[in-house]
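Engineer: The sequence and its predicted three-dimensional model are supplied below.
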Amino acid sequence: MRTLITGASSGLGAGMARELAARGHDLALVARRTDRLEALAVELTARPGAPVVHTAALDVTDDEAVARVVPAMRDELGGLDRVVVNAGIGGGRPVGSGRPGANLRTARTNFVAAIAQCEAAMEIFREQGSGHLVVVTSVAADRGLRGATTVYAATKAGLHTFVEGLRADVVGRGIAVTELAPGFIRTDLNEGMRMPFAVDAATGTRAMVAAMERRPAHAYVPRWPWSVLGPALRVMPMPLVRRLT
């Protein structure tokens, strides 16, 4: 299996790379921080019989770079079986607080840039008549959230709808489309945040890879308790959602 992961220099991306490498996947890892990518590649290829790992610099908000780098990584690996659209940021602010830049960056990175990544991946998959697109959203997609997470949750909800449409569009074409919706997984992105039911990065990314290998349409990860809490959020009265979040 040949897999490309965006945002692979740290957090969930790096964790998924480690887990997939342990399963023998050849990898194309892309992110802005090439020093971290290169260190990760050295780590993953250090053992005998290690998979092939290629790296490349990529700012996912640069649409032209995305359109160029994804097929270049396919050529480096000799083909692509799976693309994991993982790159994303937090760091939003309450809407109207006088700091719109943080929210606009979040929207562009988490939603607009994800569309560009899916465009590049799906063009390859349509040409070859096969492939597996995995898009990382969040349990936050299930409900509008307040404060600094308002825009973040909205981007993930938008991605949920976008992925659902993609899946419907390629039925019968040999292309699988999976949405992974993580609950609270501790990474450098959310350091210091209050997170009930949180798991460490290794546990969380192991669950993400196990889920994507099953190729479901949608999976909460870890499955417990988010497969219960996620749907509950959708029907929960907003005053209760506000208190909980």
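Structural biologist: Received it, and whenever you're ready, just let me know what you need.

Engineer: rest of the way, CA atoms for contacts and neighbours
Structural biologist: Fine.

Engineer: Tell me the buried residues in stretch 38-53?
Structural biologist: 38, 40-41, 44, 50-53 (16 or more other CA atoms under 10 Å).

Engineer: Break down this protein into its strands, ranges please.
Structural biologist: 2-6, 26-31, 53-57, 82-85, 131-136, 175-182, 218-221 (DSSP state E).

Engineer: ok, and what's touching the fourth one?
Structural biologist: The set of residues external to strand 82-85 that reach it, using CA atoms under 8 Å, 6 or more residues apart in numbering, is 1-7, 114, 117-118, 121, 131-136.

Engineer: again, only this time at 6 Å
Structural biologist: By CA atoms under 6 Å, 6 or more residues apart in numbering, the residues outside strand 82-85 that reach it are 3-6, 131-135.

Engineer: Ala72 - how many residues pack around it?
Structural biologist: When neighbours are counted by other CA atoms under 10 Å, Ala72 registers 15.

Engineer: One more: Arg126?
Structural biologist: 14.

Engineer: A further structure is provided below for comparison with the first:
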Amino acid sequence: MAQRRQNILITGASSGLGEGMAREFAAMGRNLALCARRVDRLVELKAELEAKYPGVKVLVRPLDVNQHEQVFEVFRAFKQEFGQIDRVIVNAGLGKGQPIGKGRFDANLQTAQTNFIAALAQCEAAVEIFRAQNSGHLVSISSMSAMRGLPRNLTTYAATKAGLAALTEGIRADLLRTPIKVTTIFPGYIETELSSKSAKTPLMVDTASGCRALVAAIEREPAKACVPSWPWTLVGWYMRNAPLAWIAKMS
């Protein structure tokens, strides 16, 4: 059975999956280090969670993950305040994107920088702490879109999430013979503020259910997991093995 991780750092924690996971972990009695650009949202969340769960300590700091030096500064400051960071969840990300060659390199570049380069900075900062402690659990939030190259607005997004998954697996390979654990999570369709602006997507689950499934998977500390497991483990197999023409039609 995986060990209890008491002090948990989550990036992109002011909304969506990050906020949802923070609520779930707080309900389990875990301490939280929460960071995001919208610090006002973090302050509200901190007040809510500490009022509801008096034994839980919640630290918050502003963080733009594209400010790479700030990533290291914030992670080290959380480590200093808590004494130890037991788990880091690399969750901050961006969903925008446009078809390649349609004149929106700016949008695709922003997605690539946020979802991969900034994630690399977060992984570097986290594993630096874990190596010094000789303990910890690194979790990256990838996406089911990482299973295959996808067309249209998803092309760059899918590529960044595939890159993040490969990066995380490489880190895991490097740390196999250490006490440090590494997990890649592939979420399916989980409702968030961004997704709720569009039409309901088939197979989408509500935020609370999705975040409960995410936290349950993270707690098991597997090498990788599709979340929710049903039907996404099966969908993942299909995405990896179906002809590309079929994938292009379903995306």
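Structural biologist: Everything's here; your move. None of the values given here were measured: they were computed from a predicted structure.

Engineer: circling back: got CSV for the buried residues of stretch 38-53 of the first structure, with distance to Leu180 of the first structure too?
Structural biologist: Output for the buried residues of stretch 38-53 of the first structure, formatted as CSV (distance: CA to CA, whole Å):
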residue, distance to Leu180 of the first structure
Glu38, 26
Leu40, 23
Ala41, 24
Leu44, 24
Ala50, 26
Pro51, 24
Val52, 25
Val53, 23
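
Engineer: Return the member of these nearest to Gly90 of the first structure.
Structural biologist: Nearest to Gly90 of the first structure, judged by CA to CA, of those is Leu40 at 22.7 Å.

Engineer: What's the match for the closest one in the second structure?
Structural biologist: Aligning on TM-score structural alignment places Leu40 of the first structure opposite Leu45 in the second structure.

Engineer: ok, now how distant is its match from Ser209 of the second structure?
Structural biologist: As for Leu45 of the second structure, its distance to Ser209 of the second structure is 19 Å (criterion: CA to CA, to the nearest Å).

Engineer: Likewise for Arg61 of the second structure?
Structural biologist: For Arg61 of the second structure, the distance to Ser209 of the second structure - CA to CA - is 27 Å.

Engineer: neighbour count winner among these two?
Structural biologist: Arg61 (18 against 13).

Engineer: who touches whatever residue of the first structure lines up with the more buried one in this structure?
Structural biologist: Taking TM-score structural alignment as the criterion, the aligned counterpart of Arg61 of the second structure in the first structure is Ala56. Residues counted as contacts of Ala56 of the first structure (CA under 6 Å, 6+ apart) are Val30.

Engineer: same thing but 10 Å
Structural biologist: Listed by CA atoms under 10 Å, 6 or more residues apart in numbering, the contact partners of Ala56 of the first structure are 6, 28-34, 37-38, 69-70, 72-73.

Engineer: One more: Ala36 of the second structure?
Structural biologist: 10-15, 18, 42, 60-65, 92.

Engineer: now, among those residues, which is nearest to Lys200 of the second structure?
Structural biologist: Among these, Ser15 lies closest to Lys200 of the second structure (CA to CA), at 19.1 Å.

Engineer: burial measure for the equivalent of that closest one over in the first structure, as a count.
Structural biologist: Ser15 of the second structure maps onto Ser10 of the first structure when the alignment is built from TM-score structural alignment. When neighbours are counted by other CA under 10 Å, Ser10 of the first structure registers 19.

Engineer: I'd guessed Ser10 of the first structure sits against Leu40; true?
Structural biologist: Yes. If you go by CA atoms under 10 Å, Ser10 of the first structure and Leu40 touch, sitting 8.9 Å apart.

Engineer: Find residues that contact each of the two.
Structural biologist: Counting by CA under 10 Å, 6+ apart, the shared contacts of Ser10 of the first structure and Leu40 are Ala17.

Engineer: and the gap between the match of Arg61 of the second structure and Leu29 of the first structure?
Structural biologist: 7 Å.

Engineer: The longest helix seen in the first structure vs the second structure, average distance?
Structural biologist: Assignment by DSSP state H gives helix 150-169 as the longest helix of the first structure. Once fitted to the second structure, helix 150-169 of the first structure is off its aligned match by 0.5 Å on average (mean CA distance after the TM-score superposition for the first structure).

Engineer: against the second structure, where does that helix fall?
Structural biologist: Using TM-score structural alignment, helix 150-169 of the first structure pairs with 155-174 in the second structure.

Engineer: And for the counterpart of Ala132 of the second structure in the first structure, the neighbour number?
Structural biologist: Per TM-score structural alignment, the equivalent position to Ala132 of the second structure in the first structure is Glu127. Counted with other CA under 10 Å, the neighbours of Glu127 of the first structure add up to 9.

Engineer: one step back: what's the overlap in contacts for Ala56 and Leu29 of the first structure?
Structural biologist: 6, 37-38, 73.

Engineer: Name the member of the residues you listed with the most neighbours.
Structural biologist: That'd be Thr6 among those, by other CA under 10 Å, with 27 neighbours.

Engineer: My guess is that residue contacts Arg33. True?
Structural biologist: No. Counting by CA under 10 Å, Thr6 of the first structure sits too far from Arg33 to count as a contact (11.4 Å).

Engineer: Spit out the residues that contact those two alike.
Structural biologist: Joint contacts of Thr6 of the first structure and Arg33 (CA under 10 Å, 6+ apart) are 56-59.

Engineer: Leu104 of the first structure matches what in the second structure?
Structural biologist: So, by TM-score structural alignment, Leu104 of the first structure is matched to Leu109.
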